[in-house]
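Visitor: Could you look at this predicted model? Sequence included:
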Amino acid sequence: MKNAHILVIPYPAQGHVMPLMEATRCFTSNGLKVTFVNTEFIHKRLTHACLDIDCLGDLMQMVSVPDGMEPCDDRNEHGKLAETMFQFMPTKLEELIIDINKNDDEKITCIAADCYMGWVLRVAQKMDVRLALFCPSSTAVLAVTMSLKKLMDDEIINKKSGVILKDQKVQLSTSMPLMDPANFVWACMGDPITNQIFFDYLFLEGKEAAEAADHIICNSSMELEPGVFTLFPKMLPIGPLLATNKSARQIGHLWNEDSTCLTWLDQQPACSVIYVAFGSITIFDQLQFEELALGLEDTKMSFLWVVRPGTSDNLDYVFPPDYIDRIGSHAKIVSWAPQQEVLNHPSVACFMSHCGWNSTIEGVSNGVPFLCWPYFADQFVNKTYICDIWKTGVGLNKDETGIVTRGEIKSKVEQLLNNTLKENALNLKEKVADSCVRGGNSSNKNLNTFIEWLKEG
């Protein structure tokens, strides 16, 4: 029997590429051949940032297809990107598969696609290839996708547009968190046109793909989201998917990591540093940036702050006057950090985060309590998990003008470090470790079951 050959395709964003690359590392370590397909834009950034990481090996090749946008177009226009991919990429993916399949020994036997790339279903059906989906976010979001008909029937959302009809929280099952429909991913993208595009192309298409897929694997664990996996047994938790040691560093970054922050952390006392990082998409205006800077200073604690370059209309943020001189050696500011290694460092006391799912499970897996500052998409649901379900963090609230003030930051840091949240975080860490893919328990068993299915060809 010929070897299984898996075509893997993530949604073109760092939070989607990273966990799928970790899943791919699991596939190749079990003898599976993988062709990993990024958009040309992501492929260029990824290969540039990962030149120093020996992560591919003979069984994995990275290729790219165009996303349909022009080189000068802004990929942060999420609606335009989603619509263009939907219209352009299916044909390009078909052409790629046809080209690969010219070699009988290399033929694609399965497509493993990001669940937010639901249009891949049509390609899989046309090419007569098995389909598996991968959920890189909290599976609560995918549960919402799978429950769209119920939400329509209950008149929570409009059947055609997804527009929210009722201002009330919903709970898909008694063991799942309460969710505010206003924070459903497609409802909070910024404008009605983008919201509609996301509803049509990511969620309606995603629902159809999830129902048709042979398997759905998820970067989560039964301990983190038991309600979802009980409600939708088709979803298999295989996470958390994390780099397991320093010789197998985290892969999938689109920025070059500044490892000097680890040396700086080595010089700090245990549990003394606030780690501040808001992922690859969050953007603050200048006023909020300054308030955050001054709030961190007012805590009187040391902090490690990731400030991405060029994140505000292609202009760098401006620090308050004399700020860098005042904070001196009590702070370290970098453009990107090796986050898993940072969160595993004994000097880190807490994590001020946008609550993206990768950051969430990395913090959880290292027993670090959170200061939650969600920006959009699934991050609001993740905050609910952290603050209300797991009780491992506190939320940062905006004032009447929409600003998280320096006083709020100082107050919540004090609150976080003077209660039982750290103990809760350490307890959750132990529970998750018991299910982790490297622990040989539930997630590991699910992963092995999935890999055996892939090997069937």
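Guide: Great, that's in hand. Numbers count the residues shown, from 1 in each chain.
Visitor: C-alpha from now on. contacts and neighbour counts both.
Guide: Noted.
Visitor: which stretches of the stretch 51-200 of the chain form helices?
Guide: 78-100, 120-127, 139-146, 148-153, 192-198 (DSSP state H, counting those that start in this stretch).
Visitor: List of residues touching the first one?
Guide: So that's helix 78-100. 65-69, 75, 106-108, 119-120, 122-123, 127, 193-195, 197-198, 201-202 (CA atoms under 8 Å, 6 or more residues apart in numbering).
Visitor: Filter those down to the buried ones and express that as a PyMOL selection.
Guide: To isolate the buried members of those in PyMOL, using 16 or more other CA atoms under 10 Å:
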select buried, resi 65+66+67+68+69+75+107+108+119+120+123+194+195+197+198+201+202
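Visitor: related to what we said a few turns ago, so for residue 434, which of the helices of the stretch 51-200 of the chain sits nearest?
Guide: helix 139-146 (19.2 Å; CA to CA).
Visitor: And here is the other one:
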Amino acid sequence: MSLSGLDGIPGCHVVAIPYPGRGHINPMMNVSTLLASKGLAVTFVVTEEWLTLIGSGLESFPNIRFRSIPNVIPSELTRGSDFAGFFEAVFTKMEAPFDQLLDGLEQPATCIIADTFLPWTIAIGNRRNIPVALLWPMSPSLFSLHYHYHLLVAHGHQPAPLENFSGGYSLNEFLILIVRSKTPIRYEVLKLFSFASQKGKMRS
């Protein structure tokens, strides 16, 4: 990630909001730390529960301001019992309190950096006429799977029973399979990426 040209930008205030999960919060924190090291004002937004979970670790980031929105989503401690419901809550209940938080900041936000799984931040940026950058916190291979999911439909793939799946593919072979192959795709994989693509609207 190149940070050249960021030093000393007057009035720049980056508001960062990760998807509420450890594997998403840590990468966003790394990006925020890099930006803050260049002298940019950075505000990191999480739910009240996550602010408590981070706890004493906040003192390790003296150049980052932390703010919280209400716990409008299921608890981190119980979300595993209904992950689909948790995912739906993230998509439908976090936008309004985050928008309200932006109104209350002493220094207006000039840029939003959001997790890719928070697409509603783009609408907020459009309404406020400020840029939004999306952070993909996972591997490039997983991004490619999501990005090319539509090719399954374009190539006529349909959910296939497990007995029709030959298996034994490496990751690179599986990526090629999605783009070009006529071989049926494992049913669980289709369900996983269908859910993520429909809920996340990754291509919109």
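Guide: Sure, I can see it. It should be emphasised that the depicted structure is a prediction, and the values quoted were computed from it without experimental measurement.
Visitor: Could I get the TM-score for this pair?
Guide: Remark: TM-score between the superposed chains equals 0.75 [TM-score structural alignment, normalised by the length of structure 2]; 180 aligned residues with a CA RMSD of 2.9 Å.
Visitor: Now do the same contact list for residue 135 of structure 2.
Guide: Neighbours of residue 135 of structure 2 in contact, by CA under 8 Å, 6+ apart: 28, 113, 114, 115, 116.
Visitor: sorry, that was for residue 112 of structure 2
Guide: 14, 15, 16, 17, 121, 125, 130, 131, 132, 133.
Visitor: Counterpart of the fourth one over in structure 1?
Guide: Pairing criterion TM-score structural alignment: the partner of residue 17 of structure 2 within structure 1 is identified as residue 9.
Visitor: For residue 421 of structure 1, what is the corresponding residue in structure 2?
Guide: Matched across to structure 2, residue 421 of structure 1 finds no residue, judged by TM-score structural alignment.
Visitor: Touching, residue 421 of structure 1 and residue 393? I think so.
Guide: Yes: counting by CA atoms under 8 Å, residue 421 of structure 1 touches residue 393, with 6.3 Å between them.
Visitor: of these two, who's got more company?
Guide: Legend: neighbour count by other CA atoms under 10 Å for residue 421 of structure 1 and residue 393, higher for residue 393 (29 against 22).
Visitor: so how many other residues sit close to residue 85 of structure 2?
Guide: So residue 85 of structure 2, with other CA under 10 Å, has 14 neighbours.
Visitor: What distance do you get for it to residue 91 of structure 2?
Guide: 10 Å (CA to CA, to the nearest Å).
Visitor: Looking at structure 2, which helix is longest?
Guide: helix 22-37 (DSSP state H).
Visitor: mean per-residue distance, the helix or strand following it to structure 1?
Guide: Next helix or strand after helix 22-37 of structure 2 toward the C-terminus (DSSP states H and E): strand 41-47. Compared with structure 1 after fitting, strand 41-47 of structure 2 has a mean deviation of 1.0 Å; criterion: mean CA distance after the TM-score superposition for structure 1.
Visitor: In structure 1, which residues correspond to strand 41-47 of structure 2?
Guide: Aligned using TM-score structural alignment, strand 41-47 of structure 2 spans residues 33-39 in structure 1.
Visitor: Show residues contacting that stretch.
Guide: 3-10, 12, 24, 27-28, 59-67.
Visitor: do that again at 6 Å, thanks
Guide: Stretch 33-39 of structure 1 has contacts (CA atoms under 6 Å, 6 or more residues apart in numbering) with 5-9, 59-67.
Visitor: what about residue 167 of structure 1, distance to residue 67 of structure 1?
Guide: Residue 167 of structure 1 is 36 Å from residue 67 of structure 1, by CA to CA.
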